[in-house]
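Trainee: I'd like to go over a predicted model; first the sequence, then the structure.
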Amino acid sequence: MAASIYYENYEIGEVRESAGRTITETDIVLHAGHTGDFYPHHMDAQWCSQQPFKQRIAHGTLVFSVGIGMTAGQLNPEAMSYGYDRLRFIKPVFIGDTIRARVTVKEKRDYPKRASQGIVVELVEVINQHQQTVLVCEHLLLTNKGYETE
């Protein structure tokens, strides 16, 4: 059975980190097929060798998807994703880079539509093997409160 974590159980400043995951050429090819994004930045090694990064880069949406997926380690039946804000691709991710995700509880606020719920804002940072931040965003988590409300 999944553990219930209510709004009031989240502590601002609380941090959790994922294990690492290496981005492969297969990841990039599959993501291109899923999204239809076959731009040469991701698919054409020869073209990329003449560009500033000198190699293919992973799709930003791939890094986002994998990074967010790595944060979803524990099912919480009292919460669901409400969306993402302030998404930025800070540095490129290359084939062979290993990324991990760090999540920090940044903010809590009441949900204006229902007194029985709140929004937990998590800062999500995706970090490469060189300890460089490659992606940041804010995850909004709609969370039930564990106490009775009027």
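Mentor: Arrived safely, thanks for sending. Numbers count the residues shown, from 1 in each chain.
Trainee: please count neighbours and contacts with C-alpha atoms only from this point.
Mentor: Fine.
Trainee: residue 134 in helix, strand or coil?
Mentor: Per DSSP: H, G, I helix; E, B strand; the rest coil, the local secondary structure of residue 134 is strand.
Trainee: burial of residue 104, as a residue count?
Mentor: Residues lying near residue 104 (other Cα atoms under 10 Å) number 19.
Trainee: can you check the one 10 residues further on too?
Mentor: Residues lying near residue 114 (other Cα under 10 Å) number 10.
Trainee: so residue 11 sits in a strand?
Mentor: No. Counting by three-state DSSP, residue 11 is not part of a strand but coil.
Trainee: that one contacts residue 120, correct?
Mentor: No. In this structure, residue 11 sits apart from residue 120 without contact. The criterion is Cα atoms under 8 Å, and the distance is 9.5 Å.
Trainee: more neighbours, these two?
Mentor: With neighbours defined as other Cα under 10 Å, residue 11 and residue 120 compare such that residue 120 has more, 27 against 14.
Trainee: wait, what's in contact with that one?
Mentor: Contacts for residue 120 (Cα atoms under 8 Å, 6 or more residues apart in numbering) come out as 7, 10, 105, 106, 107, 108, 109, 140, 141, 142, 143.
Trainee: now do 6 Å
Mentor: Neighbour list for residue 120: 107, 108, 140, 141 [criterion: Cα atoms under 6 Å, 6 or more residues apart in numbering].
Trainee: put this next to the previous one:
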Amino acid sequence: MSDERYLEDYEIGEERVSIGRTITEADIVLHAGQTGDFYPHHMDAEWCATQPFKQRIAHGTLIFSVGIGMAANVINPRSMSYGYDRLRFIKPTFIGDTIRVTTTIVDKRDFKRPSHGILVEKVDVTKQTGELVLTCEHLHLVERRPGVEDI
């Protein structure tokens, strides 16, 4: 879906909620192969059975990648990702957990180029229990409306 908007068109407090997506064993195996992260916490069911969580844990970077992908259902040609701040892995996600993403606009600020500003979107990933498993801030570099110089 396309949603062409300038920085001034966004309102603090705007929120979007994704549909759910269940994390599978295949997700974990594929992510391990792509990243080289074959730590036993993710790959060794027998070893994990002896640990406090008693089961394999999805990679935090997997949940981050999938969550950001789930939040990217709206494409704005006047905006691009500038990066991520305050990324935290709060609780583990396991095989069979279903995650959902809520994004909330929390700030708009100036950027070194007057033609653009920074839009800060809080990203919260929760699982089916309602527990927060990941949070971060996604920074978007967004074009200002022509002729507008401050927020």
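Mentor: Received it, and whenever you're ready, just let me know what you need. Source: prediction; values computed, not measured.
Trainee: superposed, what's their TM-score?
Mentor: For this chain pair, the superposition-based TM-score is 0.97 by TM-score structural alignment, normalised by the length of structure 1; 149 aligned residues with a Cα RMSD of 1.1 Å.
Trainee: before we move on, the earlier item: got a ChimeraX select line for the buried ones in the contacts of residue 120 of structure 1?
Mentor: Restricted to buried positions by 16 or more other Cα atoms under 10 Å, the ChimeraX selection for the contacts of residue 120 of structure 1 reads:
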select :108,140,141
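Trainee: looking at the contacts of residue 120 of structure 1, which is nearest residue 124 of structure 1?
Mentor: residue 140 (10.3 Å; Cα to Cα).
Trainee: let's see which of the contacts of residue 120 of structure 1 end up in helices.
Mentor: Among these, no member falls in helices (criterion: DSSP state H).
Trainee: got a markdown table for the contacts of residue 120 of structure 1, with distance to residue 23 of structure 1 too?
Mentor: Below are the contacts of residue 120 of structure 1 laid out as a markdown table (distance: Cα to Cα, whole Å):
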| residue | distance to residue 23 of structure 1 |
| --- | --- |
| 107 | 31 |
| 108 | 33 |
| 140 | 26 |
| 141 | 27 |
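Trainee: with respect to residue 44 of structure 1, which of the contacts of residue 120 of structure 1 is nearest?
Mentor: Nearest to residue 44 of structure 1 out of the contacts of residue 120 of structure 1 is residue 140 (Cα to Cα; 35.7 Å).
Trainee: my guess is that closest one contacts residue 121, does it?
Mentor: Yes. Contact between residue 140 of structure 1 and residue 121 holds when scored by Cα atoms under 6 Å: they sit 4.8 Å apart.
Trainee: still on that earlier bit, going by distance to residue 86 of structure 1, which of the contacts of residue 120 of structure 1 wins?
Mentor: Distance ranking of the contacts of residue 120 of structure 1 against residue 86 of structure 1, using Cα to Cα, places residue 140 first at 10.8 Å.
Trainee: can you tell me how far that closest one is from residue 115 of structure 1?
Mentor: 17 Å (Cα to Cα, to the nearest Å).
Trainee: quick one: the strands in structure 1?
Mentor: Using DSSP state E, the strands found in structure 1 span residues 15-17, 21-22, 79-89, 98-110, 117-127, 133-144.
Trainee: any idea how far residue 51 of structure 1 is from residue 95 of structure 1?
Mentor: 16 Å.
Trainee: between the two, who's got more neighbours?
Mentor: Under the neighbour definition other Cα under 10 Å, residue 95 of structure 1 and residue 51 were set side by side, and residue 95 has more, 17 against 12.
Trainee: next one: that one from residue 44 of structure 1, what distance?
Mentor: To residue 44 of structure 1, residue 95 of structure 1 is 13 Å away according to Cα to Cα.
Trainee: equivalent analysis for residue 32 of structure 1, please.
Mentor: Taking Cα to Cα as the measure, residue 32 of structure 1 and residue 44 of structure 1 are separated by 12 Å.
Trainee: look at those two and report which has more neighbours.
Mentor: When neighbours are counted by other Cα under 10 Å, residue 32 comes out ahead of the other of residue 32 of structure 1 and residue 44, with 18 against 14.
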